[in-house]
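Asks: quick one: sequence plus predicted model below, questions after.
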Amino acid sequence: MSESNTTVWSVYLVRMRSNALYCGISTDVQRRFEQHVSGKGAKALKGKGPLVLEWHSELSDCRSLASKVEYALKQQTKSVKEALILGELALSDVIRSDLYAEIYSLS
């Protein structure tokens, strides 16, 4: 597969008006965030604006792996997610080491 045809999945965190964080995955984070803002994204974010894209990280071209990372992030406490946003923690600190290794073995 040529590099131009590679679809890279990313994981992202969006902050809602209530200060809650929403976690999702996408191949185009900015496009997906704009969908959320316009009300055409996830039902969980409808009417919860203003929304702020707080953090995102590219993962790999494997959707399954991106879904695993998304699930792992959703299991974390809000304080861990906040530390990730602030750069106090890296993604490698937050998810299982074997999952993190799998991301970079596919890159």
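Replies: Structure received. Residues are numbered from 1 along each chain as shown.
Asks: drop to CA atoms for contacts and neighbour counts, all remaining ones
Replies: Will do.
Asks: let me see the ranges of the helices in this protein.
Replies: Using DSSP state H, the helices assigned to the chain run over residues 29-38, 63-74, 78-86, 91-94, 97-106.
Asks: would you turn those helices into a markdown table with distance to Tyr22?
Replies: Formatted as a markdown table, the entries for the helices of the chain read as follows, by distance: least, Cα to Cα, whole Å:
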| stretch | distance to Tyr22 |
| --- | --- |
| helix 29-38 | 11 |
| helix 63-74 | 8 |
| helix 78-86 | 10 |
| helix 91-94 | 16 |
| helix 97-106 | 21 |
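Asks: second structure follows, compare the two:
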Amino acid sequence: MKAYTYILKCSNGSYYVGSTKDLNRRIEEHQSGEGAKHTKKYLPVELIYYEEYTRIDDAFYREKQLQKWSRKKKEALINGNMKLLPDLAKKVFVS
């Protein structure tokens, strides 16, 4: 069985990260306003990135990981700029 972690771009420019066993059905739910409060508020949405997994718990774990990422780090992932990810993961400490 396949599972997916996905990123949607909402009409206000925000990103929504989710996971599902049926990507097409879930996108349709989001587009019809039945997916999540955030996506319902900012329709239409566009699927801009997804990853495929063999287990839903792996997809869910990845969803939770990506939800913690900064916008810039998500955009690096979306754009395939994997070399930027380590630098974007570093926290800046101000003394």
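Replies: Sure thing, it's come through. On a predicted model such as this, the values are computed, not experimentally measured, just so you know.
Asks: could you redo the helices of structure 1 as a markdown table and give each row distance to Thr7 of structure 1 and mean neighbour count?
Replies: Listed next are the helices of structure 1 as a markdown table, based on distance: least, Cα to Cα, whole Å; neighbours: other Cα atoms under 10 Å:
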| stretch | distance to Thr7 of structure 1 | mean neighbour count |
| --- | --- | --- |
| helix 29-38 | 12 | 16 |
| helix 63-74 | 9 | 17 |
| helix 78-86 | 24 | 15 |
| helix 91-94 | 20 | 14 |
| helix 97-106 | 13 | 13 |
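Asks: and of those helices, who's closest to Ser18 of structure 1?
Replies: Each of the helices of structure 1 was scored for nearness to Ser18 of structure 1 using Cα to Cα, and the closest is helix 78-86 (12.9 Å).
Asks: what do we get in structure 2 for Ser64 of structure 1?
Replies: Using TM-score structural alignment to pair residues, one finds that Ser64 of structure 1 aligns to Asp57 in structure 2.
Asks: could you do Leu13 of structure 1 as well?
Replies: In structure 2, the residue paired with Leu13 of structure 1 is Ile7, using TM-score structural alignment.
Asks: list the residues that contact that match.
Replies: The contact partners of Ile7 of structure 2, by Cα atoms under 8 Å, 6 or more residues apart in numbering, come to Tyr15, Tyr16, Val17, Gly18, Leu47, Ile48, Tyr49, Tyr50.
Asks: and those, which of them are in strands?
Replies: Tyr15, Tyr16, Val17, Gly18, Leu47, Ile48, Tyr49, Tyr50 (DSSP state E).
Asks: could you dump the contacts of Ile7 of structure 2 to TSV with neighbour count?
Replies: TSV is the format used below for these (neighbours: other Cα atoms under 10 Å):
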residue	neighbour count
Tyr15	20
Tyr16	19
Val17	19
Gly18	21
Leu47	15
Ile48	12
Tyr49	17
Tyr50	16
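Asks: re earlier: and of the helices of structure 1, who's closest to Lys46 of structure 1?
Replies: helix 29-38 (7.4 Å).
Asks: alright, that wraps it up for me.
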